[in-house]
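Chemist: Predicted coordinates and the sequence they were generated for:
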Amino acid sequence: MISGMDAEYTALLAEARDLWALIRLQFQNLLLPSRLWQVAILVAIFAAAHLVAAIARPRMREWMRGLENRPTWQLRLLLTINRRLRLLVFTVLVWIAVWIAREASPFPSRSFLLALAASLALAWVAVIFAARLVRNPVLRSVVRWGLWVYVTLVVLGVADEVGGALDGVAFSFGSFRLSVLTIIKAVVILSALFIVARFVAAGSAERIRRNEEISPSMRVLAVKVLQIVLYGAAFFIGLKVVGVDLTGLAVLSGAIGVGLGFGLQKVVSNLVSGVIILLDKSIKPGDVISLGETFGWVGTLGARYASVTTRDGKEYLIPNEDLITGQVVNWSHSNTFVRLDITFGTAYGDDPHKVRRVAIEAASAVERVLTTRPPVCHITGFGNSSVDYILRFWITDPAGGLTNIRGNVYLALWDAFQEHGISIPFPQREVRVLNDAIRVEDGLAKGEG
């Protein structure tokens, strides 16, 4: 007596043998003596396509080097054509051979093998260009090879038999049955839906970013919400189409969510902080901020962190939680006006009224210093060797740097003081060695005695 497991295994083995017999029969049918001349033609066409591609590919690359100003999508298309030139030439030549064979013979079945090869080649070419829609290289390769296998089975006419064999390899969990065919369908459908969602999200995000009526922070928030909605809808629709019970999935995802909530507190905190930042508009892309020793402008606001680029080209990824809980100086929160202070000192012999006037004129002549908000200069104290001043001026482009504008103002003060005879004193000290003086006086006293 055969057990249930043995019976299922025997049935699967029988189906696999039938499928292999069908495939073997198809190939034997293709290699009948009456069709060997078509095989010879296909070999000749492949050799000709290989020769044409070997000659034309380097010349095409040289021609493409002069097209650097073309749009990126055109360059990618030309690069794909260059890489697949042999298959493209083979497809064109084999279709020409099919047309000639059908015109020369009144029996289309005699050119069956050529027509089959032409259909396969055309389908493979279509798959190559369709796979270019996927940006990720690894995912693109998976999609390309998967579609190649599928269209090959469809053209050969064994897709239903292969599908039945794959559906027979299954695992049962209570009332839920999971087969290899179901897994493949889920991967294909989810991949297709995610690709569609990515295109819709990219197009919608571009329109949102170009809308000047929406604030920058709300644009980022709208793009993030749109992406979450589209990708989430693609995921659940894909599972529903495949036939997965979403009720059980909801219970399972709830249990997993509770467990992950305890282990991912920081991640969740950063996500919530990112939403708060986007809603209260305290920080937005393009703002100039300083957090601790980091000074730069905000490039992007992500779900977990904010990208801040400094003047020296470094890009800091600051967690959103730090922007909420820490003290952040936003130089351009409500407006772009920034006041800068520099200090200096002059000698006591210089007229302080003249010094203030010359300093204000020198600062006003520096590029980036505002004249609508004129600089001011005040005396802050009388030091040990100089009269101390503070010079204050305004700029509206803190992203252009603060150290460089301070340096330019200091240089303008130096040139103006040199021109007007104003001196900048420096401390001087006199050192007297008292012990040597005492020894000299004692020696003179002893000599006189």
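Modeler: Perfect, thanks for sending it.

Chemist: alpha carbons only for contacts and neighbour counts from here, please
Modeler: Noted.

Chemist: now the strands: where do they sit in the chain?
Modeler: With strands called from DSSP state E, the chain shows them at 170-173, 176-179, 288-291, 294-301, 305-310, 315-319, 329-330, 338-346, 376-382, 387-395.

Chemist: Need the contact partners of the second one.
Modeler: So that's strand 176-179. Contacts to strand 176-179, defined as C-alpha atoms under 8 Å, 6 or more residues apart in numbering, come from residues Leu166, Asp167, Gly168, Val169, Ala170, Phe171, Ser172.

Chemist: Now neighbour count and distance to Val272 too, for those residues, in a markdown table please.
Modeler: Converted to a markdown table, those look like this (neighbours: other C-alpha atoms under 10 Å; distance: C-alpha to C-alpha, whole Å):
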| residue | neighbour count | distance to Val272 |
| --- | --- | --- |
| Leu166 | 19 | 44 |
| Asp167 | 16 | 44 |
| Gly168 | 20 | 46 |
| Val169 | 15 | 44 |
| Ala170 | 14 | 42 |
| Phe171 | 11 | 40 |
| Ser172 | 9 | 40 |
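
Chemist: now the residues you listed in a markdown table, with distance to Asp312?
Modeler: Formatted as a markdown table, these follow (distance: C-alpha to C-alpha, whole Å):
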| residue | distance to Asp312 |
| --- | --- |
| Leu166 | 58 |
| Asp167 | 59 |
| Gly168 | 62 |
| Val169 | 59 |
| Ala170 | 58 |
| Phe171 | 58 |
| Ser172 | 60 |
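
Chemist: picking that back up, tell me which of the strands of the chain sits nearest to Arg357.
Modeler: strand 376-382 (8.1 Å; C-alpha to C-alpha).

Chemist: Packing partners of that closest one?
Modeler: The contact analysis (3 or more C-alpha pairs under 8 Å, 6 or more residues apart in numbering; DSSP states H and E) places strand 376-382 against helix 352-364, strand 387-395.

Chemist: List the buried residues for the last one?
Modeler: Right, the one you point to is strand 387-395. Val387, Asp388, Tyr389, Ile390, Leu391, Arg392, Phe393, Trp394, Ile395 (16 or more other C-alpha atoms under 10 Å).

Chemist: Tabulate the residues you listed (CSV), appending distance to Thr325.
Modeler: Compiled in CSV, the buried residues of strand 387-395 are given as follows (distance: C-alpha to C-alpha, whole Å):
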residue, distance to Thr325
Val387, 42
Asp388, 38
Tyr389, 37
Ile390, 34
Leu391, 34
Arg392, 31
Phe393, 31
Trp394, 30
Ile395, 29
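
Chemist: for the contacts of strand 176-179, which one is nearest Gly345?
Modeler: Checking the contacts of strand 176-179 against Gly345 by C-alpha to C-alpha gives Phe171 as the nearest, at 85.9 Å.

Chemist: okay, now the one to match up with it:
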Amino acid sequence: MGLSFMRIDQVVMSGDGFYQSMAYHAYGQLSLSSFVLQCALCLASIALAYGVRHWALVRLRWQGPWLRHVRSGIQTMGAAVVTVLFLSTLFWGGRVLGLSAHDLMVLWKVLALTLWVLAIRAGGWFFRHVLHPHEVLRIFLHLFEWAAVAVVVLTFFGLFQPITAYIQAIEFSIGEQVFKGANIVTGVLMGVVALTVAGQIADVVDRLLQRYARQETIQGNDALILTRLFSMGIFVLTLVGVLVSSGIDLTTLAAFAGAMGIGLGFGLQEFVVNYVSGLYVLLERALKVGDYVTIDKITGRVVQMSSRALVVRDAVGTESLIPNSSVIKGVLQNHTLSNDDFRVSFLLKIADVADYPRARELILQSLKNAPRVLPDPAGDVLIASVAAGEVTLETSFWINDLHNGHKGLISDLMFDICMLFRSEGVLLASEGADLFASAKALTPKALGTEWLLR
């Protein structure tokens, strides 16, 4: 007994197409009742396996990265695993009852077929969830996985050879270039495999460069430039190699490249402009991931730099996609280009200008006690404006951890300053206005004639 599902031991597999398949010869080797019973058991095992998989996915609500991988594994391979268990139980149960492997050939061959399908799906799951490919590569992996499953199933029923013969017979020409069906299918399959491998290599190179960038071995912008150039180069070379191996003449390929260039000039012009603009921004080092910038009245931190656009996250968490061409054409304000120092300021109003020296001293004391405020450059407190009943003070200071936010820091400083003002008798503008209103309410005119008679 082997794991081959394409032949039966000691049986000559004659015939063409379906009549050469294992399924047809098993029908001829077994009695009708045995063949039908085993087919029914196989179908019931597959149906029960999908039912068990559905039950497991509904009942098991797991969280966490590794548990999500387990759940994904159940979704991908669960039905095949349960089918293998059911068919193995039925097969070895029949052997215990005294039946030979030849008598149970349908169960055994379907079990072998399911093991091959399980191996293919397990390989696809491994590449998708362990190597972490991006979405395009996931699509390619799905296509390759299901193509392999289709080949296995069609071979089991003897339909793969007739289909390949029909495809090989296809032949047509466009101009002087002759296209054959076999070359087209081979080129598509090679393209899926080659682009999947090339994309995975590019992804691995990207991760290595990003890791070196985090270790400050190379700059982050240099890592992005190398990643994009390497990805573009490997995909172009892979595409050219697949087209040449598919039987396309180099002259035709050159004409195709010229037509593609015209198409890029019109249909994909904006994409090309953004791609080139992104490379220019990286080469110019105008900004990098983590910088705090203002572009087109959008202020926030750069969290991603893709081939087409920047992703800027503002203070409330909104992420804006800004095309790379807008960065080149518009005004870019990088608040942390040369260093991470960032100036923060806020306003406070006190009631009396005579309290300014004491208020300034208390505010500077509060800034000195705040661990996030930089001692150099030193903070300062200036009079911004003077009006009736109020003096506006502008407090400014520097921080170098803007990624932690600054509104919470301002709130903490204001609270600390107000508590110091209260303990030292420095009145805020609103408190001074309240005291003035209270004093005005105690004038003789407000108290009336009863106050005069006392």
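Modeler: Arrived safely. What you see is a predicted model, and the numbers here were worked out from it, not measured in a lab.

Chemist: Would you pull the TM-score for this pair?
Modeler: TM-score for the superposed chains, counting by TM-score structural alignment, normalised by the length of structure 1: 0.77, backed by 407 aligned residues with a C-alpha RMSD of 3.6 Å.

Chemist: Ok, which of the helices and strands packed on strand 376-382 of structure 1 comes nearest Asn29 of structure 1?
Modeler: Comparison of those against Asn29 of structure 1 by C-alpha to C-alpha identifies strand 387-395 as nearest, at 83.0 Å.

Chemist: Strand 338-346 and that closest one, what's the angle between them?
Modeler: Using axes from the mean of the first three to the mean of the last three C-alpha atoms, to 10 degrees, the direction of strand 387-395 of structure 1 lies 160 degrees away from that of strand 338-346.

Chemist: okay, the helices and strands packed on strand 376-382 of structure 1 in TSV with distance to Ala437 of structure 1 next?
Modeler: Formatted as TSV, these follow (distance: least, C-alpha to C-alpha, whole Å):
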stretch	distance to Ala437 of structure 1
helix 352-364	42
strand 387-395	36
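
Chemist: Relative to Leu147 of structure 1, which of the ones you listed is closest?
Modeler: Nearest to Leu147 of structure 1, of those and by C-alpha to C-alpha, is strand 387-395 at 59.1 Å.

Chemist: and that closest one, what does it pack onto?
Modeler: strand 338-346, helix 352-364, strand 376-382.

Chemist: Check the mean deviation of that strand from structure 2.
Modeler: Superposing on structure 2 and averaging over aligned pairs (mean C-alpha distance after the TM-score superposition for structure 1), strand 387-395 of structure 1 comes out at 2.5 Å.

Chemist: where's Thr89 of structure 2 relative to Arg285 of structure 2, distance?
Modeler: In this view, Thr89 of structure 2 and Arg285 of structure 2 are 65 Å apart by C-alpha to C-alpha, to the nearest Å.

Chemist: Next, the contact list for the aligned partner of Asp415 of structure 1 in structure 2, please.
Modeler: In structure 2, the residue paired with Asp415 of structure 1 according to TM-score structural alignment is Met419. By C-alpha under 8 Å, 6+ apart, Met419 of structure 2 lies in contact with nothing.

Chemist: Please report how far Met419 of structure 2 lies from Ser366 of structure 2.
Modeler: Taken as C-alpha to C-alpha, the span from Met419 of structure 2 to Ser366 of structure 2 is 10 Å.

Chemist: Where is the longest helix in structure 1?
Modeler: In structure 1, taking DSSP state H as the definition, the longest helix is helix 180-210.

Chemist: average offset between that helix and structure 2?
Modeler: Here helix 180-210 of structure 1, set against structure 2 after superposition, deviates by a mean of 1.7 Å using mean C-alpha distance after the TM-score superposition for structure 1.

Chemist: Determine the number of other residues adjacent to Met414 of structure 2.
Modeler: When neighbours are counted by other C-alpha atoms under 10 Å, Met414 of structure 2 registers 17.

Chemist: I misspoke; the intended subject was Asp314 of structure 2.
Modeler: Using other C-alpha under 10 Å, Asp314 of structure 2 has 17 neighbouring residues.

Chemist: counterpart of it in structure 1?
Modeler: By TM-score structural alignment, Asp314 of structure 2 lines up with Thr310 in structure 1.

Chemist: what does Tyr27 of structure 2 give?
Modeler: Under the alignment (TM-score structural alignment), Tyr27 of structure 2 maps onto Leu31 of structure 1.

Chemist: Tell me how many other residues surround its match.
Modeler: Leu31 of structure 1 - counted by other C-alpha under 10 Å - has 14 other residues nearby.

Chemist: what's near enough to touch it?
Modeler: Listed by C-alpha under 8 Å, 6+ apart, Leu31 of structure 1 has no contact partners.

Chemist: mind checking how far it is from Phe112 of structure 1?
Modeler: 11 Å.

Chemist: Also Val440 of structure 1?
Modeler: From Val440 of structure 1 to Phe112 of structure 1 the distance is 125 Å (C-alpha to C-alpha).

Chemist: Name the residue in those two with the higher neighbour count.
Modeler: Phe112 (17 against 10).

Chemist: wait, what's in contact with the nearest residue to Gly191 of structure 2 once chain neighbours are set aside?
Modeler: Computed as C-alpha to C-alpha, 6 or more residues apart in numbering, the closest residue to Gly191 of structure 2 that is not its neighbour in sequence is Val242, at 5.8 Å. Counting by C-alpha under 8 Å, 6+ apart, Val242 of structure 2 touches Gly187, Met190, Gly191, Ala194.

Chemist: Aligned counterpart of Val242 of structure 2 in structure 1, please.
Modeler: Aligned partner of Val242 of structure 2 by TM-score structural alignment: Gly238.

Chemist: roughly how far apart are its match and Val244 of structure 1?
Modeler: 9 Å.

Chemist: what's the offset of stretch 263-279 of structure 2 from the middle of its chain?
Modeler: Relative to the chain's own centre, stretch 263-279 of structure 2 is displaced by 23 Å; criterion: C-alpha atoms, centre = their mean, to the nearest Å.

Chemist: What of stretch 50-59 of structure 1?
Modeler: Using C-alpha atoms, centre = their mean, the distance from the centre of stretch 50-59 of structure 1 to the centre of the chain it belongs to is 35 Å.
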